[in-house]
Each structure stands twice: as structure tokens, then as C-alpha cells.
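Asks: With the sequence up front, the predicted model follows.
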Amino acid sequence: MSQAPGAQPSRPSVYHERQRLELCAVHALNNVLQQQLFSQEAADEICKRDPSTLLHQGHAGDPEMRPVLAPDSRLNPHRSLLGTGNYDVNVIMAALQGLGLATVWWDRRRPLSQLALPQVLGLILNLPSPMSLGLLSLPLRRRHWVALRQVDGVYYNLDSKLRAPEALGGEDGVRAFLAGALAQGLCEVLLVVTKEVEEKGCWLRTD
């Protein structure tokens, strides 16, 4: 069906969660998956669920099959003591594993030209983020999780601290964004891929 003269093409619908508490890991998971699959409660369960529940015979995406990290720990090392989130990478990796996906750390020593982006479902970055108290900026930095994802041929920065998704363009655009982030130091890049891609190693270009 043709569009009326002068009509603007509709923009793709991009799922983007905004920051709440210290839940950037949860937001990054949902943003990279482009749907709300995880909550604070689900992340807490990954941290503490009794391993005996893993005996349930279900498929990889079944909540009962999701991995656990520290079921008997009162002071759980994978989240904030205040109960506001601040989950570490183990929670992110376990959450994705529970959905049948895999994660691969990108070796920052490799040139980004070797990253086979078409084989990658999405990327999750761990970046230093400035802290503030109201309008007062503090001389401290905390770690912040940020998702990058392609939607309809366009890569987006889905940082939960942004008001709206930031379009990065095609592969050149996302590589430039990654290069800038890595150049600042203290940046880690986690590739989200299928199990098959992980096993074959085809997230890495060899040509």
C-alpha cells in the first residue's frame, strides 16, 4: 500500500526502559531483548534461588531453570545491600543463560573490524557513570550497564539514563560508538549471542 504524498515513513517501534533505582542491569537486559522479560524480583531470585528448584524438568527459558548464584548468602555479593539493585555481571550472564542465550566478553585488544555484528543479537556495555546528590555532582563514579541493539537495520543506544533511544546508524555508527567508549578506558563490552554462535565462534570475523 503506497503512502500519501508528503507522508513520513513510520519509525520502528524501539523498546526502551528508563532508569529506576539502581536497576540498570535489569533495564539493559530488557532493552537488549526488546521486551520486558526481567524485573527486580526476577533478578533477586537469580541471586538467591534454592538450587534444588533447578531439578525441575523444563525448557531453557522456564523461570525454574534459571541459574542461581548465592542462594544461602544473607549479604549477597551480586546486588546492593540496600535492595535497590546494582546487580553485577554474573546476574546478567545467568539471566541470559536461562533464556538459552550466551554471552562473550569482547577483547578490547582486538580491532573492532573483527566484530561480526550480524551474528550478534545485541551488546551490553559496562561504563563508569558519574554520581550526583540532587544537583550536586560528586567526585565518584559507579558502574552503569547500557544496551545496544539493532532494530530494522538501525543500531540504537538504549542507555536507560537517556530520555529516548539514540540512533547510532548502521555498523559503522555502532563501531564508532564502541571505539569512543573503549577509548575512555574502564569500559567492558559483553556480546549477547545465541548458543550456536558462541560454540562456532562466528561472532569473530576471520577474513
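Replies: Looks like it came in fine.
Asks: CA atoms for contacts and neighbours, from now on please.
Replies: Will do.
Asks: dump the residue contacts of the nearest residue to Gln36 once chain neighbours are set aside.
Replies: Excluding its sequence neighbours, the residue lying closest to Gln36 (CA to CA, 6 or more residues apart in numbering) is Asn30, at 5.1 Å. Counting by CA atoms under 8 Å, 6 or more residues apart in numbering, Asn30 touches Glu17, Gln36, Leu37, Phe38.
Asks: let's bring in a second model and compare:
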Amino acid sequence: MDTIFHEQQEGSLCAQHCLNALLQGQYFSPVDLADIAQQLDESEREQMAVGGIETEEYRRFMEQPSNNFDDSGFFSIQVIEKGLSVWGLHLLPYNSQDPVAATARSNPVEMNAYICNFREHWLAIRKLGYQWFNLNSLLTGPELISDTYLSLFLTQLQQEGYSIFIITGNLPECEADSLLKVIPANQPIKPKLINEKNIKKKVTDSDVKQALEASKNDIDADDKILQETLKKSMEGYFYDETLPSSSSNSTEVKETEDKPIVTPSHEEIRSKRLAFLSKLECSSSDKSDANQTTDSEKCNGCDVLQKEQKVNGPEISDEGNDEDMLKQAIAMSMEGLG
């Protein structure tokens, strides 16, 4: 089995792996196949130019990417067929009406090799010595196929959607073919798909992704709570005594993330203050006439102030009380604005 040439999948270079496995040697590189693809592109361009390079068909053709290869390493069946023609080999569709195809369908072991394609993946099946091998580059190594199983295997590939081509012509001689005619291969353990190595990794990556997503959700929730708290603490009016007197009489609007915070102008504060003091004086006068309050209980704000004075120190003068009452009135007017 060690003498059988087998390339494991690299990128999207399955066309290269398929050809080299079929020919049993490193005959084609990505550069070789790209050169063939470019030759095919140039030939197609010349054919389209026959109708005129000013036509709409030619313009659309030139705008389209190549159908023969791309940067990922994909190569079309035309590239594979062109590469095989160098060795005198040709492709024949498995389901064609050609007599050779009919023979292959009735007795697959009569052929020398097949190549199959499904969703742009190419694989080779070849007879080496007197035995058949699946040389799929997605396997860790060549897979021995019995003559009996070969027909079932090809039928299975067709049912899965594979396109199957028969290789016609004489394949080049190789060491594995000569050796296996003398010493047939024995394979007690079948090779595995190379992507099985990545299954656990994919599961692990999925778990990590879920954990990161959950962590992100927790952070977003905490951040939302913090933002709500900040927003509530910033709602209402804010007065800055350092504002210049030349500020606009119109209300200034400062936008936050979710709700604008409005800063009152000096004129609005003055109007609110005067209205509050006028209301306070009327209220004090009414209460005095009805004998329902004492002089020290002119308003709730004064009551609070006097309680603090009794705790913190001696009473202050009437002039001081008036000034403090004015400050308290301003503070309460600000609360009224909020």
C-alpha cells in the first residue's frame, strides 16, 4: 500500500490530487493546471471575438470570471480533460450511449479507471495490479475496493449525485501497478476521512462560540442596567451658575443617548423664582391671618431649615433666614421645574 501514490486534500486542489492519483505520480502542479485554464480562457475569448469585440455578447463574456479556474484552486472538467489529453487519455460519460460505457455499466471491472465529480470535488478510482482502489484525496490513504463492491460503489456515487467518467486510453506504467500484480494488497483497516480529525475541533469551536456569546449577553445586560441608571440620574434640569450672562434666553437642549436633558435659561429660572416667591408670600399671609401657623413655620422649606439649625448650631439672624429662605425657594423651584 505504501507504493500507491496518494495526495491528501489541500485547499480546493482536488482536481490536481485526482489527476496525480490517476497517473500515480506528481505530474501536475497548480501552476500547470492554471496555465491550461488560461489557454482555454484565451481560446474561448478568440471564439467570442469572431462575432465582433463591440457586441454585447463579447462585452458580457469579458466581464464574467473564468469558468475554468478560480483563486481557491478549483479547475473545470475542461482543464482535467485537456491535462489528460497530454497522456493520450480521454473522458467518457458513464451514462453515455457509447458501447464502452455500456460495457462499463454491465461489468465495471473491465475498465482501467474512473474519475468522479460532485459539487466541484474530484476523485479517482483506479485498478492497480488486479485490485481496485478508491484514491479520494479526502481519505487518509488509498481504500481497497473488491471487484464485487466496485459496481455497488459506483451505483452509490450516482445516487449521491456524482458525475462519473470512464478513462479511456492506456494509463502510464507505475511502480504500484507492477508490485501489486506480484503481491496483492491486504487492508484490514479502512482509511478514514481526513475531515473526521476536524469534527472534535468544530464541536469545541462551537462550544467556545456559545460561551463567548453568553458572556457577551451578560455584559450587555449589565451595561444596559448601568446606562438606565445613568440616564435616570441625569434626567431633569441642571443649573450652572458659571454660565455667562449673555447666554441665549431660549432653552438649551443637550441630548443624551436616549432622552434630551434640557438646561433652563437665566430668564426661565428668574421667572420661576419670582412666581414661587409670590406664591410663598401669599401663602404665608393667608396662614398668618387664620392663625394656623407660627412665624417659624412659614413653609416646609423653612421648617426643615430651622430643624437643621437646632441640631447644628444657634439660630441665625432674620437677615440670614431670608437669605437661606431665598436659596431654599430657588432649590424648590428647580424641583418644580423637574
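Replies: Structure received. Everything numeric in this text was worked out from a predicted model, so none of it was measured.
Asks: Got a TM-score for the two of them?
Replies: Remark: TM-score between the superposed chains equals 0.64 [TM-score structural alignment, normalised by the length of the first structure]; 147 aligned residues with a CA RMSD of 2.3 Å.
Asks: I'd guess Ala124 of the second structure is in a strand, am I close?
Replies: Yes: the assignment for Ala124 of the second structure (DSSP: H, G, I helix; E, B strand; the rest coil) places it in a strand.
Asks: That one maps to what in the first structure?
Replies: Aligned against the first structure by TM-score structural alignment, Ala124 of the second structure finds its counterpart in Ala147.
Asks: so how far is Leu29 of the first structure from that match?
Replies: Ala147 of the first structure sits 7 Å away from Leu29 of the first structure, going by CA to CA, to the nearest Å.
Asks: Which residue in the second structure aligns with the residue nearest to Gln36 of the first structure?
Replies: In the second structure, Asn30 of the first structure lines up with Asn20, judged by TM-score structural alignment.
Asks: One more: Ala183 of the first structure?
Replies: Checking TM-score structural alignment: Ala183 of the first structure goes with Gln159.
Asks: got it, and Asn86 of the first structure?
Replies: Using TM-score structural alignment as the criterion, Asn86 of the first structure maps onto Phe74 of the second structure.
Asks: In three-state terms, label the residue lying closest to that match once chain neighbours are set aside for me.
Replies: The spatially closest residue to Phe74 of the second structure, leaving aside those adjacent along the chain, is Ser12, at 5.7 Å (CA to CA, 6+ apart). For Ser12 of the second structure, the assignment made with three-state DSSP gives coil.
Asks: so Ser12 of the second structure touches Ser76, yeah?
Replies: No: the pair Ser12 of the second structure / Ser76 is not scored as a contact, 11.9 Å apart, by CA atoms under 8 Å.
Asks: if we can go back for a sec, so which of the contacts of Asn30 of the first structure comes closest to Thr194 of the first structure?
Replies: Leu37 (16.9 Å; CA to CA).
Asks: out of everything not next to it in sequence, what's closest to the closest one?
Replies: Closest residue to Leu37 of the first structure apart from its sequence neighbours, by CA to CA, 6+ apart: Asn30 at 6.0 Å.
Asks: what does the helix or strand hosting Asp44 of the first structure correspond to over in the second structure?
Replies: Assigned by DSSP states H and E, Asp44 of the first structure belongs to helix 40-48. The alignment of helix 40-48 of the first structure onto the second structure (TM-score structural alignment) spans residues 30-38.
Asks: Give me the buried positions along the matching stretch.
Replies: Buried residues in stretch 30-38 of the second structure, counted by 16 or more other CA atoms under 10 Å: Leu33, Ala34, Ile36, Ala37.
Asks: Closest one of these to Glu252 of the second structure?
Replies: For the buried residues of stretch 30-38 of the second structure, the nearest to Glu252 of the second structure is Ala34 (67.7 Å; CA to CA).
Asks: what's near enough to touch the closest residue to that closest one other than its chain neighbours?
Replies: Nearest non-adjacent residue to Ala34 of the second structure, counting by CA to CA, 6+ apart: Phe69, 7.0 Å away. Applying CA under 8 Å, 6+ apart, we find Phe69 of the second structure in contact with Ala34, Ala37, Phe75, Ser76.
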